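>>> no sequence for this one, just the structure:
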């Protein structure tokens, strides 16, 4: 209990700092009037039956004391025995089994029917009764109670809350690595280094793990895979397994079980074998012994996760063995210990010949797995990405969900915004997830929602559920962005109840994270619900995918990277037409992998919704959509609409100043200001690309026409030199300037030709890592603005060392008064690899969006 009490004290102190460490578990005091009004309705006596130090019931007691002290300013007396019945209002915490054993049958309208992890919750009759099907379920009910109080919800209720699925896992892509620049990196991580690993070992200081365990338990996740699916075999050394045991000890009090990713080649990489053939007796024996050893260290290990034969990872196909044979070899010894073996369906050839019209990476999951349905051991669960490609801004659901009738499944989601702005762009994910889960696959002509397939309900599986890639790091606010935490919270909500309303989820999260101010709740909900359509519009729409650079960072715009590569993530764009033909009659046949009714819908352009048109069909740019627009004009319009919508985020957030603590408000304002500029980078890069490729003009005359811009390469340069940018469309008119090598200062000068007036000033430039160049803007010799290229210091996106769509950025520099004939001069001072690169200057009249 000592550790738990210390943790409680530590978390009380973080509430004052409001740096995001407490997440939605701030337990901030309710307004005094509300607290006083309801103080008498909160019992002062707690009875807990069967609590043991280090297990979830003890954590529930500790959490209750911490929460009531913070929210209501109330202390409670805790007793370890006794039932309801005396006249003292009581909060009773117990498992249902312990309660019945000690107190007899529950006095309720109906006996609670609890499934695994489900709980009974009753706040009627002056008492609070929380009974779980197991200890962690009681902890879930305790968090539920505190969540209601923190949101000033004192309604008297009685209900049973059971989970929809029994697998509610998180996947970490944390690496056990050490290089000169990484000391426990996180693949697709944008919030600092790993909370688990450092320098090829488990961290000695694991205090963040205990804090993280609370967050996961509060959203009812029951297991966490702590290492990357691209697993490093050294995770299984004796020293590191001891560290895994220490991590499990910190998760255990919160009912979160630890799981490990396994590298299929470990018998060779870590052992002394010369093969990892899953049918080799020595390999089988090696894994049997290793898995027994792991369970000897962590007896309650949830199980294992494996990525095999994909993106260069080893697997059974290396020896011409089937995927089922490979999974079963490791699943059998796992089953002896009651564990689950999660086997990823992300298996595909990443050296596809793009010249073959019929090649399609989207086909891979069904092609690799459908013939093995029913061949897997009972504890094998196939983990399937929500879409056929890779966490795109819009994809149809994976067809594999309709094919595994005899094999349990879990849907793989991604809390980390790998292709979706990497936490620098606001993107609330729950609406996207709901759209996938609500999709009706129509298996055998019957209702077959994705949510029912993955939960096990549709095909009668005992196992099934959810896994999400979660990229928390050592940043104080866990995910790099305060608002991104809504996605972690929202994942827990949707994994428990797939039909959770997206607006209700974001409003609940906002109340818990920022307080009860109605304007704050409404504003953040509005921003969040805007974020998906907005981002889709200014990145990639009509089902064309997110037009990011898929070959490198997955962050900035690069439409050209989508084609002519071996990765199979193609748009097949040429000067006349665009889109993947996935029809059966003329294309890759992917549409035919769906059950008949859905296949028939997507086979035909007329019945394919516009927002998935280019996913399923290859059409001319002049093809007329159901909206009446052509494809190319829709691209132009949508990208302008999306970028313009992004400009509304900053004034909405600024309206909350004084209603949100200064630290978190300033942190998010900086990111949102950056997003408004990067949205314009995206808009221009995509529109320039397709404008140049198709040769078709924008009917509104916007693309390539920027009357308020001054291209820096057209200015008089001293110390600067003109340079090409790659891809060219990520620079206005395809060129930028950089200070010449060795220069300590460079200038660009011109005479302004705009009418006299007040303008909003902005500069587009490139912000590289490992350097913070400084800049000044002079008008008639007077410095009117200055900044440093320091985005790399506080934005967590994957880095690039080049002038491209990842480093392209905009600085909004306030308003200035100018007159025609004024002299404009920009002074750049290089630093490190950042040679003060500039693209253009823009002077915007009031009401004009560049």
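Structure's in. What do you need? Treat the numbers as computed from the prediction; the structure is a model and nothing was measured. Numbers count the residues shown, from 1 in each chain.
>>> CA only for contacts and neighbour counts going forward, please
OK.
>>> so residue 547 touches residue 563, yeah?
No - if you go by CA atoms under 8 Å, residue 547 and residue 563 don't touch, sitting 10.5 Å apart.
>>> so which of the two has more stuff around it?
Of the pair residue 547 and residue 563, residue 547 is the one with more neighbours under other CA atoms under 10 Å, namely 28 against 18.
>>> find the nearest non-adjacent residue to the more buried one, please.
Closest residue to residue 547 apart from its sequence neighbours, by CA to CA, 6 or more residues apart in numbering: residue 559 at 4.9 Å.
>>> next, the contact list for the one you found, please.
547, 548, 549, 686, 689 (CA atoms under 8 Å, 6 or more residues apart in numbering).
>>> chain neighbours aside, what residue packs nearest to the spatially most central residue of the chain?
Taking CA atoms, centre = their mean, the centroid of the chain lies closest to residue 415, which sits 2.0 Å from it. Distance criterion CA to CA, 6+ apart; nearest residue to residue 415, sequence neighbours excluded, is residue 470 at 5.2 Å.
>>> below is structure B, check it against A:
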């Protein structure tokens, strides 16, 4: 229990960049009663680069930083009270007796603080390191409890997948360039890699695939294989094994080890080619983790090209890895990206089970099928993939994302573990028996030897790692959950907040409130009732564009028309997807009366006037939810402002900027989605909010000099369909209007567009008095890392707000815009918000 005097000591704090994340080891206040610590550290293996040696050094560093106490490190047993860290067998050898510990599984550890010495003993050296991080986490949070417990991981595979490209770019990366690659090669300097290894080890991650699943075969060149050795050397002291993604067609690309005419997985030459590659890698990286393969999906080559099965393709690599103890992670993300929307029975969601049909039990025992949590692709809400229940004789892993590809791209706060838990805790009821997804992926349900998880984690060179300080909670929580899937996301979040920011109760409560409301808010203003995230699936996957879902071969359809909406995935009348589930689950989803409201449009095609269990119609729920979600987002910056002075200025200001951006962009989302379906359905909002904005001044209605109207596409991403742009890219524009609002104090918001390829400048004046200025430079300066747009659309639309502006009726508003590059200083509208009003 932390004393009140502890919390009264918080004051000004030094600036931090975020580079240390949750491993800051911030000093505890002197007013707090510190525990009596052992006098030294005994690391039972001080061989350079061993995880036990790393554990000893980490304990020394952490205790010095937290308590200001420097402990010596010894490599042998001591008669004095010590923090002893090592493996169970190392302890028995050093002390001449086996410790009294419960049975530990691979990577598990025993932590005992009840005696004069602290025991941190791992089943293996990696486990000892995990135990050291656990102990330091307790101390850093002011938890000095006397404990004695064993902790074992839920599953043997706890990996992250990087989507880094050899040129240094990162697919769906929002935190800077790659820490692994540059200019086609593995980096020479690995300091940043070691820092990342430390973060991963601290949350129990034991494997990292360093390159994009859309792989480049030049990674297999001798120069880059040597580079993989450097990466492995940086990860090894932290117990993290390196793996790579493969291009299935590499044997035909002539870059390394000879050029073949085929990549047929049953061809003897191809088999020999891959065995040669694998043996070569293991000579450089003896503890190489294995391969990740994406095949026969989104235009990628694979075994189906040669009329072979997916099992044939997976086993090709698994057999090459098996002599070395490596694992083959084979992605279940297999589908045809040119399916026919005119076919009522066509359904991308059916693909995984269809492609893996008949293959259960035919994969080698070192193959793990890596399955995305839902049947489509990292959407805001999806039903659990039925493939988890289908593969009973094959090891599986769940694929999650930390990188927020469809979910705000780190520019929107979305704490993801509550979303993940909807899948992990889902009971598939296979054979009418309890079949929680978390028990399937750990091997418990179907008695599989392997299994676990992988998360797409696109860290970059930005000091915040992911581009956003708050988004790092998703990485921390992923590791904690991968170790124990039954953990509570809110409790994990509170631990992360103490470690990352402060143990101040106000800080913990505020960040908890923000984060726990963030996923429901984002779901509300981006896409609800199971309709998927209504983003632009053809372009950046960031802003709103509901029309992009339909009329293409990607299969993320809504099937919306003027009267109806939703996919019919029933067996009786639709695509048959519900029939892929075990019987009890199939029956629940087949019947609209037992389908949860939050998935009704995933499974059923209904009228907009269909009444939900809540009593609302579908269309009115859309209106209400989008307004509610955006209203919640408006509270994010004001909640955060309550932490000023409790968090260092650098992280406070950077986070406030992103939360303010999210509040503005949530309005863009809200308006785009509600206007689109209002236009499509012709059904009015019962509360008369949609298209009704009494506090706005449309830019095109203002007096324009050097500006001209511009019809925006898609139409719903501009208020009243229209914005204004300068008449040339070298001419300043002015937009002015006489204010008709009542006298008072307002928050003034200006919606504009921030395009890639220019940094326009704006000034806002009232009666020639300066109110504020801004530059549309979020993309070019890296303040926001989302995928940029060169168009006026939902991705580039944003808002700037000036607080507490006093006006009188009849005042003259004037905005001047100076274009830059291809960006013509575009403006959408100005809004004057009285206190308490959400536009």
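It's in. Computed from a prediction, not measured in an experiment: that's the story for all the values here.
>>> gap between the equivalent of residue 660 of structure 2 over in structure 1 and residue 385 of structure 1?
Alignment note (TM-score structural alignment): residue 660 of structure 2 maps to residue 673 of structure 1. Residue 673 of structure 1 sits 32 Å away from residue 385 of structure 1, going by CA to CA, to the nearest Å.
>>> cool, residue 840 of structure 1 as well?
41 Å.
>>> do residue 128 of structure 1 as well
40 Å.
>>> ditto for residue 435 of structure 1
14 Å.
>>> those two - which one has more neighbours?
A direct count of neighbours by other CA under 10 Å for residue 435 of structure 1 and residue 385 places residue 385 higher, at 24 against 14.
>>> helix/strand/coil for the aligned partner of residue 215 of structure 2 in structure 1?
Taking TM-score structural alignment, the alignment pairs residue 215 of structure 2 with residue 231 from structure 1. When classified by DSSP: H, G, I helix; E, B strand; the rest coil, residue 231 of structure 1 comes out as coil.
>>> do you know how far the closest residue to residue 231 of structure 1 other than its chain neighbours is from residue 329 of structure 1?
Leaving out its chain neighbours, the residue that sits closest to residue 231 of structure 1 by CA to CA, 6+ apart is residue 263, at 5.1 Å. According to CA to CA, residue 263 of structure 1 stands 13 Å off from residue 329 of structure 1.
>>> more neighbours: the two, which one.
residue 263 (25 against 22).
>>> wait, that one sits on residue 232?
Yes - if you go by CA under 8 Å, residue 263 of structure 1 and residue 232 touch, sitting 6.6 Å apart.
>>> mind listing the helices for the stretch 201-350 of structure 1?
Ranges of helices in the stretch 201-350 of structure 1, per DSSP state H, counting those that start in this stretch, are 207-218, 238-251, 266-269, 281-297, 323-336.
>>> so which of those helices gets nearest residue 52 of structure 1?
Of all the helices of the stretch 201-350 of structure 1, it is helix 238-251 that lies closest to residue 52 of structure 1, at 14.0 Å by CA to CA.
>>> residue 838 of structure 2 reaches residue 632, doesn't it?
No - counting by CA under 8 Å, residue 838 of structure 2 stays clear of residue 632, with 10.0 Å between them.
>>> higher neighbour count, the two?
Neighbour totals were compared for residue 838 of structure 2 and residue 632, and residue 632 leads with 21 against 13 (other CA under 10 Å).
>>> what does that one align to in structure 1?
That one, residue 632 of structure 2, aligns with residue 645 by TM-score structural alignment.
>>> give the contact list for that match.
residue 534.
>>> got it, and the one 5 residues further on?
Under the criterion of CA under 8 Å, 6+ apart, the contact list for residue 650 of structure 1 reads 669, 672, 673, 676.
>>> any figure for the gap between it and residue 656 of structure 1?
Residue 650 of structure 1 is 10 Å from residue 656 of structure 1, by CA to CA.
>>> please tell me which residues of structure 2 stretch 59-73 of structure 1 aligns onto.
Using TM-score structural alignment, stretch 59-73 of structure 1 pairs with 54-68 in structure 2.
>>> and for stretch 411-421 of structure 1?
The alignment of stretch 411-421 of structure 1 onto structure 2 (TM-score structural alignment) spans residues 398-408.
>>> ditto for stretch 684-702 of structure 1
Under TM-score structural alignment, stretch 684-702 of structure 1 corresponds to residues 671-689 of structure 2.
>>> what does the matching stretch rub up against?
By CA under 8 Å, 6+ apart, the surrounding residues in contact with stretch 671-689 of structure 2 are 525-526, 534, 544-546, 561-563, 608, 619-620, 622-623, 626, 690-691, 716-719, 794.
>>> mind giving me the ChimeraX command for buried ones among the residues you listed?
Entered in ChimeraX, the line below selects the buried ones among those, by 16 or more other CA atoms under 10 Å:
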select :525,526,534,544,545,546,608,619,620,622,623,626,690,716,717,718,719,794
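>>> now the match of stretch 684-702 of structure 1: buried residues?
The neighbour-count check on stretch 671-689 of structure 2 (16+ other CA under 10 Å) flags 671, 672, 673, 674, 675, 676, 677, 678, 681, 684, 685, 689 as buried.
>>> what do you get for stretch 321-338 of structure 2?
Within stretch 321-338 of structure 2, judged by 16+ other CA under 10 Å, the buried ones are 321-322, 324, 326-335.
>>> where along the stretch 751-850 of structure 1 do the strands fall?
Assigned by DSSP state E, counting those that start in this stretch, the stretch 751-850 of structure 1 shows strands spanning 757-766, 774-779, 782-788, 808-818, 823-829, 838-844.
>>> export those strands as a markdown table, with columns for distance to residue 325 of structure 1 and mean neighbour count.
Formatted as a markdown table, those follow (distance: least, CA to CA, whole Å; neighbours: other CA atoms under 10 Å):
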| stretch | distance to residue 325 of structure 1 | mean neighbour count |
| --- | --- | --- |
| strand 757-766 | 50 | 20 |
| strand 774-779 | 59 | 20 |
| strand 782-788 | 56 | 15 |
| strand 808-818 | 48 | 18 |
| strand 823-829 | 61 | 21 |
| strand 838-844 | 56 | 23 |
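>>> so for residue 268 of structure 1, which of these sits nearest?
strand 808-818 (44.1 Å).
>>> in structure 2, which residue range corresponds to that closest one?
With TM-score structural alignment as the criterion, strand 808-818 of structure 1 aligns to 797-807.
>>> perfect, that will be all.
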